[in-house]
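Undergrad: just coords:
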């Protein structure tokens, strides 16, 4: 999710990757996932492209910093709502959702 979602200022706490990318010398050109592909905002268009390309499934991963922004405690309603809308959008387009529960993205 870090590589595609972006939306760092939208309902998400810091990720271990934010810290890594912010450390000078760790990433070429000091690039970050701050905006990434902006899938957080562009997911409807992205899913249309997947469907229109003839694919029948979509794999995504949960950003735990979006679900539990503080790293502990209760889940974020905004984070849960985002993934609820994303999964609904996947299903509405006749795609099969494949959720990756953990892909190296921790709060």
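TA: Here it is on my side, so go on. Just so you know, these numbers come straight off a predicted model, no measurement behind them.

Undergrad: contacts and neighbour counts: CA atoms only from here.
TA: OK.

Undergrad: Show me what counts as buried in the helix ranked longest in the chain.
TA: In the chain, taking DSSP state H as the definition, the longest helix is helix 77-92. Neighbour counts over helix 77-92 (16 or more other Cα atoms under 10 Å) mark 79-80, 82-83, 86-87, 89-90 as buried.

Undergrad: And here is the other one:
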């Protein structure tokens, strides 16, 4: 029980900010939300049959990212999404905008959808709705499957559209 309470405690700086911003300061019906992008948040790049993206390729090349970081783990939203949604609820979020990783749904860019990827996003949406948080989905957020980059040369080729 103590662990659960400690886990849900907000950092002091965030708590102070949350107290300074009151819902009453905004018009009725104002939506408070947060957002993420799949590549920057999910991690689990080699799990659930996710295919490589152009960002995976770029981040793996020496000298392309100053601190040599990548999104292999990121903030591990793929494994921690239930805890993350609990935190969203705790801070009073009404909406969550997130992107779907094209390579998690279609590991090779096209073809039959990956059931593990669909299951992950369906579970995330179900948890959001259970907590009263409205999901807003972005279908593409710059993480093109590497297979499509290799085949078509990216968005400069009209066949990719």
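TA: Arrived safely, thanks for sending. All figures in this text were calculated on a predicted structure; none of them were measured in a lab.

Undergrad: Tell me how many other residues crowd the equivalent of residue 105 of structure 2 over in structure 1.
TA: Aligned counterpart of residue 105 of structure 2 in structure 1: residue 67 (TM-score structural alignment). Applying other Cα atoms under 10 Å, we find 23 residues neighbouring residue 67 of structure 1.

Undergrad: Who are the contact partners of residue 67 of structure 1?
TA: 12, 75-80 (Cα atoms under 8 Å, 6 or more residues apart in numbering).

Undergrad: Return the distance of the longest helix of structure 1 from the chain's centre.
TA: How far helix 77-92 of structure 1 lies from its chain's middle: 11 Å, per Cα atoms, centre = their mean, to the nearest Å.

Undergrad: compared with structure 2, how much does that helix deviate?
TA: With mean Cα distance after the TM-score superposition for structure 1, helix 77-92 of structure 1 departs from structure 2 by a mean of 0.5 Å once superposed.

Undergrad: picking that back up, is it possible to export the buried residues of helix 77-92 of structure 1 to JSON lines including distance to residue 105 of structure 1?
TA: Converted to JSON lines, these look like this (distance: Cα to Cα, whole Å):
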{"residue": "79", "distance to residue 105 of structure 1": "14"}
{"residue": "80", "distance to residue 105 of structure 1": "16"}
{"residue": "82", "distance to residue 105 of structure 1": "17"}
{"residue": "83", "distance to residue 105 of structure 1": "15"}
{"residue": "86", "distance to residue 105 of structure 1": "18"}
{"residue": "87", "distance to residue 105 of structure 1": "19"}
{"residue": "89", "distance to residue 105 of structure 1": "23"}
{"residue": "90", "distance to residue 105 of structure 1": "22"}
